[in-house]
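J.: Give the three-dimensional model of this entry:
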Amino acid sequence: MENQSFNADLLLLEGLKVTPQSSFPAFILLLLIYIFIMVSNIGLVVLISMERSLHQPMYLLFCNMSINDVFGATAIIPRLLSDVFVASADRYIHYIDCVIQAFCSHFHAGTSHTVLMIMAFDRYMAICNPLQYATIMTNRMVLRLTVSAWAVAFASVAILLGLTIRLSRCRRIILNPFCDNASLFKLSCQNLLWNHIYGLGSAVVILGSSIGSVALTYLRIAMVCVSSRSRVLNSRALQTCATHLAVYMIMLVSCFTPLVLHRYPQWSDHGKLASIMFHVVPPALNPAIYGLQIKEVRQRIFKMFYNNKVALMDGKLNI
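T.: Sure, this is the predicted structure:
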């Protein structure tokens, strides 16, 4: 079967490997995390949209991250939840659904890097060129940066998956918790040279651009802070940049951990589990970091809860 042409539309997905005893705890944990991701990220987007005082480039750009996190988590977690109580031999998925999930997975990963790159540019302009910031970071510029971040990731992933779906298939088992490009092109017995070249090349370009631009940006910001004796500037830089850098480091750790673990066969199962973490950990931590660390957002959240509490107490007194 391995060397014969195989064009079946139904694939067997390995999914999340859990024992029958741990199926229910795993389901509850994943479900709670998914609910938290949806509520926290959508809540922040709604808060920023409704509060005119938060209509600033930094917060508008963060909306991109929250929307992308909701998108990435929704592409992976619901399918994992639906398969938890299904026997591994019965976890079937249609080829087109697998391609869509793979596209969404890689699109989320690529957009995470490009969005954090433009957020780093925004911090650079705000701290290193404060007098020109309002002139450069207009609503039109924010829109252009946003469209560019999503368009670059979309084009890169479209070519990546386009090279894969052109291949014929001779296998039907996806040895991964969810569908991704590597799992899909491994179903083919054809020459995969171009898939490997483009896949590695695009990953190097995106990761290299992301790490390089963020590193240069923060190096420049650090130089400005060291040369400046302004406590206000240094405090502002520490507050906003530490938050952005924390989010970026969490994403990098979640991204590189499965790549490292996959290099060691004895840790292959851990590597598969770690690949899920990229779509779970950053989306869950990002809104908490931004919501609690950025003063303006934190104040708005506390104000909303305080007003709701006061209104509730007044309602009880009236009764």
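J.: Only C-alpha atoms from now on, for both contacts and neighbour counts.
T.: Noted.
J.: Wait, P258 touches L252, no?
T.: No - applying C-alpha atoms under 8 Å as the test, P258 and L252 come out as separate, 10.8 Å apart.
J.: Proceed likewise with the subsequent sequence, for comparison:
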Amino acid sequence: MYIDRKALEDILKENPNGFAAIEEFQNKNSDFQQHANKYNIARRFYADPSDNKRVYHYTKLDNLNEILSSGMFYMGSINDMNDPMEVKYTYELAVKVLKSIGAENHEISVFQKDYRVDFFDTYLWSFSYSDYNQALQNYGDIALGFDTQQIQTALANRYTKPYFQNMQVGNAYVFSLKVEYNLDIQKNYITSVMSEWLRAYRGLRYPKTLPIANAIRLECLQALFLFSLCFKRYKYHQEEEIRFVLEKLTKDNKSQSDLLFNGYPKSIAKITSNMLKEIVVTHTNGADKKLKMIRAILDKNGFKKTGVRMTDLDY
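T.: Got it, this is the predicted structure:
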């Protein structure tokens, strides 16, 4: 976005916030752009398939036959997370940051109304790099080990147009993120974004500068949205979660789900025998006594090359 600074000098000569907001917005090396630019965010929190070639999804043994016979997983909407605090967490942290940098009550109220914007209809599929994660055993007694790159490729082939050309409603951007649990890192990113939001709000609320203010606002909200997908409370750090994300293009905030399951919107992730490399069996609920049954389920559904083994944990 081109901004004629000279044309704005008379308007902003007594408002340093305005020029500071413009400088941070335009300078690609600024603190704001380093923390808010979507490509910088993606690089920082991207779960690169080449770094970890296998990821594990924990589920219940009772679900295995249905998953394999249907050849699909259901990816859940971010609006229906197991923990209702997940999406709200980032925005509540943003409000705390605003207070810490001196925002007044009316400014905080404006932000709280401002962030209620849906950019995409978003779905998540959760994994861990760990095949012996005790925390994740709460979600199931077996861990399904997938080829990371093949998951990425399968989702992209299903939902993304080649080279992102002619993307339409229902198509999706597909990427993977490492969940960040460190509060200091989270605050560092959010503080940079909220400082810019506050500068723009205080310094660019004039008729001639509103387009600039809106452009900055949009970039701030997009950054916070991405943070909300990968920032999580520290008490869950043992989960070491990796998330595959579908950001589906939507219109009028309408759901672009593939189906409703028990009343909840879901998107479909197709799986094949080549993707599923192994099943790791825990000691939970007597699953370790059912290795032969697991092998039979795999063979029956055409997953004969998928291995089965016990967890490395002793209990």
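J.: And the TM-score between these chains?
T.: The TM-score (TM-score structural alignment, normalised by the length of structure 2) is 0.26; 133 aligned residues with a C-alpha RMSD of 6.5 Å.
J.: more crowded one of P258 and L252 of structure 1?
T.: Taking other C-alpha atoms under 10 Å, P258 of structure 1 and L252 do not tie; P258 has more neighbours (22 against 16).
J.: out of everything not next to it in sequence, what's closest to that one?
T.: Leaving aside its chain neighbours, P258 of structure 1 sits nearest to G271 (4.5 Å; criterion: C-alpha to C-alpha, 6 or more residues apart in numbering).
J.: Any idea how many residues pack against the one you found?
T.: A total of 21 residues lie near G271 of structure 1 under the criterion other C-alpha under 10 Å.
J.: Please list all residues in contact with it.
T.: Listed by C-alpha atoms under 8 Å, 6 or more residues apart in numbering, the contact partners of G271 of structure 1 are 257-262.
J.: Check L161 of structure 1 too.
T.: Counting by C-alpha under 8 Å, 6+ apart, L161 of structure 1 touches 99, 103, 181.
J.: got it, and E24 of structure 2?
T.: Neighbouring residues of E24 of structure 2 by C-alpha under 8 Å, 6+ apart: 30-33, 196.
J.: how about the nearest residue to L261 of structure 1, chain neighbours excluded?
T.: Among residues not flanking L261 of structure 1 along the chain, G271 sits closest, at 4.7 Å (C-alpha to C-alpha, 6+ apart).
J.: Report the distance from whichever strand or helix holds that neighbour to the chain centre.
T.: Assessed by DSSP states H and E, G271 of structure 1 sits inside helix 268-277. With C-alpha atoms, centre = their mean, to the nearest Å as the basis, helix 268-277 of structure 1 stands 16 Å off its chain's centre.
J.: Over to stretch 58-72 of structure 1?
T.: Per C-alpha atoms, centre = their mean, the centroid offset for stretch 58-72 of structure 1 relative to its chain is 9 Å.
J.: related to what we said a few turns ago, quick check: the farthest pair among the contacts of G271 of structure 1?
T.: T257 and H262 (8.6 Å; C-alpha to C-alpha).
J.: G212 of structure 1: neighbour count?
T.: Neighbour tally, G212 of structure 1, other C-alpha under 10 Å: 12.
J.: List the contacts of it.
T.: Contacts of G212 of structure 1 by C-alpha under 8 Å, 6+ apart: none found.
J.: where does it sit relative to I206 of structure 1, distance-wise?
T.: 10 Å (C-alpha to C-alpha, to the nearest Å).
J.: Now do the strands in structure 2.
T.: 54-59, 72-77, 121-128, 142-147, 172-178, 241-248, 259-261, 264-270, 276-281, 307-310 (DSSP state E).
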